[in-house]
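S.K.: Have a look at this fold, sequence not included:
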């Protein structure tokens, strides 16, 4: 009898373990895994409240970006993936902005507004497909944990290709914003002069918990499932870093942008990022767009967004060019 009971108990425990294992895998596939079909598929424009009134403008921006000639660029990631980007050149030797799109987004959709601002004000742009998106390699997205290392790879590529005399701004929307913020404490090339983060979240844990809470799931359980699935199947620790800790160590000024009608990444996260940077003495500016839905602050107020970004980037870039030229003149004088 004892053996029968023990056998039943072991079978029950194994059944539970199998259910948990496959449950974790299902969560991993749903949240972090992008199939090749999904990667190469069309990413539609967002719809619903806050977006419908901007449909025509969004489509015009995307269509414009599709028409502009670009150079295809590929680099190797730290873990040997091929990363893909589009280089849009306005003028040889012009300052450069490297732009990163959001979670399961598309580069020419998410960055269309910011790219237009940069191009029309004389900046070259490098618009990248994040890992597990578009034409970049991999199938696992990691909420910025590995993507921040990809950001470093792109920054080093830009420094090598365009030279240290070319100032670089890192910019991103949503997960792209979290990516550039989480890269802020890495050893970026000295010609990276600033960061623009539009509606970024504070950490992978914070955004996963927030989404779980918004959908009325137990947020602690949701986070455990996503975090554990990521470790088991994606080989990544989502708790290993976050934008809050990284922004405190930024050596460059940061511009934070957020719409106060954002239903995906709450505006309080940018406020928390601002407070963390300010407490650490990092030059930081926070601009909130009234009525702005997730990722479309640009369309909420085009003139203000344009002026804001140009004021932030042009000053930093001009100062870097002037200082870099001065250093070179000084070096030549010593020879």
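M.R.: Structure's in. What do you need? What you see is a predicted model; the values in this text were computed from it and never measured.
S.K.: contacts and neighbour counts: CA atoms only from here.
M.R.: OK.
S.K.: burial measure for residue 111, as a count.
M.R.: Using other Cα atoms under 10 Å, residue 111 has 26 other residues around it.
S.K.: Could you report the distance from it to residue 9?
M.R.: Distance, residue 111 to residue 9, using Cα to Cα, to the nearest Å: 55 Å.
S.K.: just residue 270 next, same as before
M.R.: Here residue 270 is placed at a distance of 50 Å from residue 9 (Cα to Cα).
S.K.: cool, residue 309 as well?
M.R.: 63 Å.
S.K.: Helices of the stretch 51-200 of the chain, residue ranges please.
M.R.: Applying DSSP state H, counting those that start in this stretch to the stretch 51-200 of the chain gives helices spanning 55-67, 107-110, 112-120, 147-162, 175-182.
S.K.: got these as a markdown table, with mean neighbour count columns?
M.R.: Output for the helices of the stretch 51-200 of the chain, formatted as a markdown table (neighbours: other Cα atoms under 10 Å):
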| stretch | mean neighbour count |
| --- | --- |
| helix 55-67 | 15 |
| helix 107-110 | 24 |
| helix 112-120 | 20 |
| helix 147-162 | 20 |
| helix 175-182 | 32 |
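S.K.: Those helices: which one's closest to residue 304?
M.R.: Closest of the helices of the stretch 51-200 of the chain to residue 304 is helix 112-120, at 11.3 Å (criterion: Cα to Cα).
S.K.: Quote the end-to-end distance of stretch 240-248.
M.R.: 16 Å.
S.K.: what comes up buried for it?
M.R.: Buried residues in stretch 240-248, counting neighbours by 16 or more other Cα atoms under 10 Å, are found at 241, 242, 243, 244, 245, 246, 247, 248.
S.K.: hold the first one in mind and look at this next one:
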């Protein structure tokens, strides 16, 4: 898909890159305004209940987890707020709404230009003082974190460095993809056939806009973006964790196995979770605890990940 003029900004958007307290509006490289928020780290012993964003003076930690939600999600959806609260027991958490979702501007390209949105969130996290960044993506967001790491990592077009050789702020230090597809245009499940109807049909896009607050771009991809399977070999030596459930109603387990087969086994781990469904809506506290622990252990280390539990 290609993006046309930004004629449908969300009312909450403000010009340029501005922030107020724990909320911000980010301007992407292609000119879309994206809403974002920071949840400071609140260790478990201090947070028996889900933490709310702290005051502007809350200290910035060395590590930040940047969460990329699934299709029809947003930073204010209960599932992502619950996920952010659980992961904030391990590190500061950055959440944002992809284009066409929630209070962000533009229209969704269902994983194509969303790479720009994630990159803007990573750069914002760096500007706040976070030196280590782990991207954690769910479903559509899982495909986005894989492609973003491939494009901006050390094997990407600029080798993760700017024109003068300095490390760019867009290169993540570790990547987690939860419930991510391996290939595009998959229609092998009833859930994916419904999603394709919502994306490709005018009536489906109207239902998505009115009922799900998700505005979808009507144009098809041109060119077709790098697929997740093509992206994962380019991520190494950045540590990569693939998480998938054996009860995923969207993508069966051949998807994570394809991703693992294409990835570098020295720096990649695959967790096939028994009884786990799909993305942030199904991720429970124990799984999120293990993902947070993996992120803390692997960010910036460059060492091989542990085997699947």
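M.R.: Noted; the coordinates are in hand. Keep in mind it's a predicted model, so treat the numbers as computed, not measured.
S.K.: Mind checking the helices of the stretch 51-200 of structure 1 for the one nearest to residue 231 of structure 1?
M.R.: Nearest of these to residue 231 of structure 1, taken as Cα to Cα: helix 147-162 at 16.0 Å.
S.K.: Give me the aligned partner of residue 33 of structure 2 over in structure 1.
M.R.: When structure 1 is aligned by TM-score structural alignment, residue 33 of structure 2 is paired with residue 82.
S.K.: need the contact list for its match.
M.R.: Listed by Cα atoms under 8 Å, 6 or more residues apart in numbering, the contact partners of residue 82 of structure 1 are 74, 75, 76, 136, 137.
S.K.: So what does residue 308 of structure 1 match up with in structure 2?
M.R.: By TM-score structural alignment, residue 308 of structure 1 lines up with residue 290.
S.K.: Point me to the helix or strand that includes its match.
M.R.: helix 285-298 (DSSP states H and E).
S.K.: again, but for residue 244 of structure 1
M.R.: Assigned by DSSP H and E, residue 244 of structure 1 falls in helix 243-247.
S.K.: which bit of structure 2 covers that helix?
M.R.: Mapping helix 243-247 of structure 1 onto structure 2 (TM-score structural alignment) gives residues 228-232.
S.K.: circling back: the more surrounded of residue 270 and residue 9 of structure 1?
M.R.: Using other Cα under 10 Å, the more surrounded residue of residue 270 of structure 1 and residue 9 is residue 270, with 25 against 12.
S.K.: just to revisit the earlier point, in CSV: the helices of the stretch 51-200 of structure 1, plus distance to residue 36 of structure 1.
M.R.: As requested, the helices of the stretch 51-200 of structure 1 are arranged in CSV below (distance: least, Cα to Cα, whole Å):
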stretch, distance to residue 36 of structure 1
helix 55-67, 22
helix 107-110, 16
helix 112-120, 23
helix 147-162, 18
helix 175-182, 20
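S.K.: between those helices, which one is nearest to residue 100 of structure 1?
M.R.: helix 175-182 (4.5 Å).
S.K.: orientation of the closest one relative to helix 147-162 in degrees?
M.R.: Comparing the axes of helix 175-182 of structure 1 and helix 147-162 via axes from the mean of the first three to the mean of the last three Cα atoms, to 10 degrees yields an angle of 80 degrees.
S.K.: residue range for helix 175-182 of structure 1 in structure 2?
M.R.: Aligned using TM-score structural alignment, helix 175-182 of structure 1 spans residues 140-147 in structure 2.
S.K.: just stretch 125-133 of structure 1 next, same as before
M.R.: Structural correspondence for stretch 125-133 of structure 1: residues 93-101 of structure 2, per TM-score structural alignment.
S.K.: just how off-centre is the helix holding residue 290 of structure 2 within its chain?
M.R.: 16 Å (Cα atoms, centre = their mean, to the nearest Å).
S.K.: Mind listing what's buried along that helix?
M.R.: Those would be 288, 289, 291, 292, 294, 295, 296, 298, for helix 285-298 of structure 2 by 16+ other Cα under 10 Å.
S.K.: And for that helix, what's in contact with it?
M.R.: Applying Cα under 8 Å, 6+ apart, the external contacts of helix 285-298 of structure 2 come out as 63, 65, 83, 86, 87, 90, 91, 134, 174, 176, 239, 305.
S.K.: Please repeat the previous calculation with a cut-off of 6 Å.
M.R.: 87, 90 (Cα atoms under 6 Å, 6 or more residues apart in numbering).
S.K.: Repeat that for stretch 289-297 of structure 1.
M.R.: Contacts of stretch 289-297 of structure 1 (Cα under 6 Å, 6+ apart): 50, 259, 260, 261, 262, 300.
S.K.: That one spans what distance, first to last residue?
M.R.: Per Cα to Cα, stretch 289-297 of structure 1 runs 6 Å from first to last residue.
S.K.: Would you mark the buried spots in it?
M.R.: Buried residues in stretch 289-297 of structure 1, defined by neighbour count with 16+ other Cα under 10 Å: 289, 291, 292, 293, 294, 295, 296, 297.
S.K.: The aligned partner of residue 175 of structure 2 in structure 1 - how many residues pack around it?
M.R.: For residue 175 of structure 2, the aligned residue in structure 1 is residue 195 (criterion: TM-score structural alignment). Look at residue 195 of structure 1: counted by other Cα under 10 Å, it has 28 neighbours.
S.K.: Next: the one 3 residues further on.
M.R.: A count of nearby residues for residue 198 of structure 1, using other Cα under 10 Å, gives 29.
S.K.: how near is it to residue 100 of structure 1?
M.R.: The gap separating residue 198 of structure 1 from residue 100 of structure 1 is 10 Å, by Cα to Cα.
S.K.: Map residue 63 of structure 1 onto structure 2.
M.R.: When structure 2 is aligned by TM-score structural alignment, residue 63 of structure 1 is left unaligned.
S.K.: Equivalent analysis for residue 267 of structure 1, please.
M.R.: Applying TM-score structural alignment, one finds that residue 267 of structure 1 aligns to residue 253 in structure 2.
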